[in-house]
Every structure is written in C-alpha cells, then in structure tokens.
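> pasting the structure only:
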C-alpha cells in the first residue's frame, strides 16, 4: 500500500527499473558508450575503446532485462506462457519511437520510452470514451506509430544536416597561399 492506494508489485518493479535505467543512461560510462556506439561505432573504435567488449556488456544487460520482463509478465499473468507477450512487440517499438528513441541509434531515454508507453496506454482509453470503434482505434494507433517514426527520422536527418553545416573547414596556411598565388599548384 502506498498512501492507502494498492500499487501492484510489477508497477513498483518497473518504476525501480526505469530509475536504474535512467541512471545508467545518463550517469555512467556504459550509458555514454551505448549512445556513442549507436551513433557511430567506427568513431568509438577509433577512440581506442574496446567496441566488442562494450557490445557484449550491452547485450548481456539487454538479455537480463528481457529475462526480468519475462518474470514480471509471468507474475502478472500467474503463468509462464512463452507466447504471452507476442502482441506487445509492435507496442514496444511504438513506445520507444513515441518516446523519442532513434532506431538508427545515438538517441533515446528510459523516461521518454516510459512516457511513450503511457501515451500508448492512454490513447485507446480516450478513443473508447469518445466512442471511436475498435477498428478505428487500431488505425489511429498505426498512424501514431508511423508519425512518430517519420518524425524521428526527420529529426535525425535535420541533426545530421546541421552537423554538416557546422563542420570545421580547413583554412589554408600562409605557405599554401603563397604557392597558390605564385602559380605553384599546377
């Protein structure tokens, strides 16, 4: 009980995991490496960091979180059906996209994904209250996911374009200028 309101164990667990994920993403070296690896693995390699070791750590962490999600799902359902979460696959990607995670890597947050998931939970309820049919709710859901992915792609494209515009240009040295003006660069 939290202030007289009964809060499910799974909800408390998810809140704890979100806080830990936020701290990992924003406050740890591994979190920094995750975003760097997603944005440009070659740059991470050229920086002298062990890319394969970092990838292994990320995959192990992801696998542990998948297992924990399975435990929470089993606790919630009271059974251990391996196909119980099949219907959540699109919803998971949609929550990440709506939360601002770039599928091309380098950008995203645990809190943003949580807000994306909460948005996806609220939309069907609001549409039901308004009186929208089930079929139309699914179309609205699909359009929202499409809009989020397209907006994320345009945002990434815009950031890439801005980085190209502010990229440092080399300026010629005095020696290069004097040989160019004397006709020495034939």
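All right, it came through fine. Model, not experiment: these values are computed from the prediction.
> CA atoms for contacts and neighbours, from now on please.
Will do.
> Touching, residue 98 and residue 116? I think so.
Yes: between residue 98 and residue 116 there is a contact at 4.9 Å, judged by CA atoms under 8 Å.
> Now do the longest helix seen in the chain: which elements does it pack against?
For the chain, the helix that runs over the most residues, judged by DSSP state H, is helix 134-165. Under the contact definition 3 or more CA pairs under 8 Å, 6 or more residues apart in numbering; DSSP states H and E, helix 134-165 sits against helix 89-98, helix 110-130.
> Mind doing that once more with 7 Å?
Counting contacts by 3 or more CA pairs under 7 Å, 6 or more residues apart in numbering; DSSP states H and E, helix 134-165 packs against helix 89-98.
> how far off helix 134-165 does the helix it packs on point, in degrees?
Interaxial angle of helix 89-98 relative to helix 134-165 (axes from the mean of the first three to the mean of the last three CA atoms, to 10 degrees): 40 degrees.
> list the contacts for residue 99?
112-113, 115-116 (CA atoms under 7 Å, 6 or more residues apart in numbering).
> Nearest the geometric middle of this protein, what residue?
Geometric centre of the chain, nearest residue: residue 101, 2.9 Å, by CA atoms, centre = their mean.
> Can you give me the end-to-end span of stretch 128-141?
13 Å (CA to CA, to the nearest Å).
> do stretch 30-48 as well
Using CA to CA, the end-to-end distance of stretch 30-48 comes to 15 Å.
> May I see the buried residues of that stretch?
Going by neighbour count (16 or more other CA atoms under 10 Å), the buried part of stretch 30-48 is 30-31, 33-37, 39, 41, 44.
> now, which of the residues you listed sits nearest residue 152?
Nearest to residue 152 out of the buried residues of stretch 30-48 is residue 39 (CA to CA; 14.1 Å).
> which ones are touching the residue lying closest to that closest one once chain neighbours are set aside?
Nearest non-adjacent residue to residue 39, counting by CA to CA, 6 or more residues apart in numbering: residue 106, 3.9 Å away. Contact analysis of residue 106 by CA under 7 Å, 6+ apart lists 35-36, 38-39.
> Take this one as well and set it beside the first:
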C-alpha cells in the first residue's frame, strides 16, 4: 500500500513539471509560430507574396528596422526606451545628403568645406551617435525618465531636420551614394549585408563581452549592479550612443535607397522598432531578451507591413493593426513575466 502511495505521489508531481516544460517551449517558439501562421495566411490571400522579388523587397525593408531595433534592444535591456530614433534617422539622412550635395559653408570664416561620400556618411553617423550620447547624458545626469528625455529629442531632431532641409527634399545624390541602398553584393542586397553585420556584432557584444553582461545586469537589477561596482551612467550613455549611431545607419540606407533625404522620413519608425523588440521577447522591464529574438520580431513586422500592402489594406487600418499587434505583444510579455 505504501509503495502504491509513493508511486501515486511521484506521478502527480511529474504532470505539472511536464506542463511547465511544454509552456516554456511554447513561449520560446511563439514568435516563430506567429511568423509561420502570418506567412501562411498572407500567402493564401495573395499570390504575389511567395515570390523572389517580393522576398528581396521585404528583406530590404526589414534591414532598416533591424538597424534601429538592435539599438532599441540594447536600450530596452537596460530598462530604458528611445522614442527619438525615427527623428534621428531623418536628421542624419538629411545632414549626409546636404553635406554631400552642397558641402558646408561658414560665412564668418569665409570658408567652404566639400565632402566626399565617405566623409558625408561619417558625418551623419557621428551626428546620430552624438544625439544618442546626449540622450544618455540627459537621462543619467539629470535623472530624467528615458521616455521624457527621448520624447524631447524626438521633437528637437525633427525640428532640426526641417531647419536643415527648409522643408524640401534633398535629391539627386549620385550613383555612388545610391549604391548603399540599392546595390547588390554576391547576389544579396547591400542593406541586408549591412544589417547582418550589425546583428552579428550585437550578438557578440551581448553574449561575449563585459559590456553585454553589464547591460543585462543593469536591466535585471540596477541597484545590485551599482553595488557590484558597475558604472551605470557610463554604460547607459554608451548604449544610447549605439542606438543613435544605428538609427543614423538606418537613415543612410533610407536616404540612399530613395536617392533623396525627405524632411518627414522616419515617421513612426520608433513604433516599428519597439514592436520588433517586444514581439521578439525582450522584456520592457529590462534584463531579459536576445538580439536574434528582435531580428525575428522585425521580420514579423516587415512581413505584416508587406502583407497589408499586398492585400491593399488602407494605410489608416495598417496603423490600427500594428497598434493592436504591439498591445498584444506587451500583454503576452507581462503574462510570461508573471509565469516566471
């Protein structure tokens, strides 16, 4: 009788463990399942979806979001947020285009500086990195909440873009620059190569370096990280600088692909980036998430955008759908956090 009771006891404890393991696997692969279902539905509704041309088109579009989303992931891992990436993207693209086409004139010194393609690109990337560093400095120095600080930068950068361009596009930037967004290398679009290199570098940083460990530590428990000797302020400034620099790279790709710097470029790009991060499994509370998860989230957002366009859905309804997707992703994230 005792042996039977013991067997019953052991079998009753194994059932919940199996259920928990099943739930963990489901949570782990939920983004892949969602992507598969989304592709299946769109493929059934549109015969243009599963074509080579559309596949490369989606990859090009995703490349820009991946650049921004990788930086956003690093920020969110520290329990922060960056709402300014779309505006920084527009400003850096405009500055690069302006310097490339018109150069820089300094009347006070009676000086004119011309820029090569490489020089203009570096100037744009430097601008994005500097704006990101300013975000980090404002957040750490004055203890301004990241939401407020980056919201302010969103407005500042958008205003500076309008001032720089005077509200008009800067176009006809030359074939050399346009190759950055439209060129191919070894049969793959150049923007895909750029985003792939960024992803690889970010994976190495987050998994193999001290900086990556510090980022996770700050997001997991900032007080404990500070007590263990981590320079919280320096790490946050570095992270926001990286986010600004990657937004600038996204701006270069967009400007190059269009062969034009549009004053209103990057509108709502921060929402797509946040959606990719959350859908990819990164917790908005910080300390939990992966770069590859974000890449998967960016692919889901890219496929969703492409599918809505192919199905001729109104742009207004597209915003509604994406809003619900973000909300659903946050709800799932909170549910997973509670389960843990």
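Sure, I can see it. Small disclaimer: the values here were computed from a predicted structure and weren't measured.
> TM-score of the superposition?
Once superposed, the chains reach a TM-score of 0.73 (TM-score structural alignment, normalised by the length of the first structure), with 156 aligned residues with a CA RMSD of 2.2 Å.
> Out of the contacts of residue 106 of the first structure, which are shared with the second structure?
Contacts conserved in the second structure for these, counting by both residues aligned by TM-score structural alignment, their matches' CA atoms under 7 Å: 35-36, 38-39.
> Helices - which of those land there?
Counting by DSSP H, these contribute 35-36, 38-39 to helices.
> Look at the corresponding residue of the first structure for residue 189 of the second structure and say how many residues are nearby.
In the first structure, the position corresponding to residue 189 of the second structure is occupied by residue 8, as judged by TM-score structural alignment. Around residue 8 of the first structure there are 10 other residues, counting by other CA atoms under 10 Å.
> same thing with residue 144 of the first structure?
Neighbour number of residue 144 of the first structure under other CA under 10 Å is 17.
> residue in the second structure matching it?
Match for residue 144 of the first structure (TM-score structural alignment): residue 325.
> Can you tell me the closest non-neighbouring residue to that match?
In this structure, residue 325 of the second structure finds its nearest non-sequential neighbour in residue 275, 7.7 Å apart by CA to CA, 6+ apart.
> So which of the contacts of residue 99 of the first structure wins on neighbours?
residue 116 (24 neighbours).
> That residue matches what in the second structure?
Residue 116 of the first structure maps onto residue 297 in the second structure, by TM-score structural alignment.
> For that match, list the residues it contacts.
276-277, 279-280.
> Looking at the first structure, which of these hold up?
The contacts of residue 297 of the second structure retained in the first structure, by both residues aligned by TM-score structural alignment, their matches' CA under 7 Å: 276-277, 279-280.
> For my notes, please list the residues you listed in TSV and give distance to residue 198 of the second structure for each entry.
Converted to TSV, those look like this (distance: CA to CA, whole Å):
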residue	distance to residue 198 of the second structure
276	16
277	15
279	20
280	17
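> quick one: which of the residues you listed is most hemmed in?
Counting neighbours by other CA under 10 Å, residue 277 comes out on top of those with 34 neighbours.
> if I look at the counterpart of that residue in the first structure, how far off is residue 85 of the first structure?
Under the alignment (TM-score structural alignment), residue 277 of the second structure pairs with residue 96 in the first structure. Separation of residue 96 of the first structure from residue 85 of the first structure (CA to CA): 16 Å.
> before we move on, the earlier item: pull out the buried residues from the longest helix of the first structure.
137, 140-141, 144-145, 148-149, 151-153, 156.
> again, but for stretch 179-191 of the second structure
Here stretch 179-191 of the second structure shows 179-183, 189-191 as buried, counting by 16+ other CA under 10 Å.
> got it, and stretch 137-152 of the second structure?
Within stretch 137-152 of the second structure, the residues that count as buried by 16+ other CA under 10 Å are 137-140, 146, 149-151.
> same thing with stretch 12-31 of the second structure?
27, 31.
> Using TSV, lay out the buried residues of stretch 30-48 of the first structure together with distance to residue 78 of the first structure.
Output for the buried residues of stretch 30-48 of the first structure, formatted as TSV (distance: CA to CA, whole Å):
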residue	distance to residue 78 of the first structure
30	35
31	34
33	37
34	34
35	36
36	39
37	38
39	40
41	41
44	44
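> Which of the residues you listed sits closest to residue 76 of the first structure?
Once CA to CA is applied, the member of the buried residues of stretch 30-48 of the first structure that ends up nearest residue 76 of the first structure is residue 31, at 29.5 Å.
> Who are the contact partners of the aligned partner of the closest one in the second structure?
The pairwise alignment with the second structure assigns residue 31 of the first structure to residue 212, based on TM-score structural alignment. Applying CA under 7 Å, 6+ apart to residue 212 of the second structure gives the contacts 205-206.
> Apply 10 Å and report the result again.
74, 77, 202-206, 235 (CA atoms under 10 Å, 6 or more residues apart in numbering).
> most surrounded residue in those residues?
Of all these, the highest neighbour tally under other CA under 10 Å goes to residue 74, namely 31 neighbours.
> Which strand or helix spans that one?
Element membership of residue 74 of the second structure, judged by DSSP states H and E, is helix 52-77.
> how much does that helix deviate in direction from helix 269-279?
80 degrees.
> according to the alignment, whichever helix or strand comes after helix 52-77 of the second structure goes to what range in the first structure?
Counting by DSSP H and E, the next helix or strand C-terminal to helix 52-77 of the second structure is helix 85-102. Under the alignment (TM-score structural alignment), helix 85-102 of the second structure falls on nothing in the first structure.
> Can you name every helix or strand that the following helix or strand past helix 85-102 of the second structure contacts?
Moving toward the C-terminus from helix 85-102 of the second structure, the next helix or strand (DSSP H and E) is strand 104-106. The contact analysis (3 or more CA pairs under 10 Å, 6 or more residues apart in numbering; DSSP states H and E) places strand 104-106 of the second structure against strand 111-113.
> follow-up on the earlier one: list the ones among the buried residues of stretch 179-191 of the second structure that fall in strands.
residue 189 (DSSP state E).
> how close does the match of residue 116 of the first structure get to residue 69 of the second structure?
Where residue 69 of the second structure is concerned, residue 297 of the second structure sits at a distance of 9 Å (CA to CA).
> Can you give me the distance of residue 37 of the first structure to residue 150 of the first structure?
Counting by CA to CA - residue 37 of the first structure and residue 150 of the first structure are separated by 22 Å.
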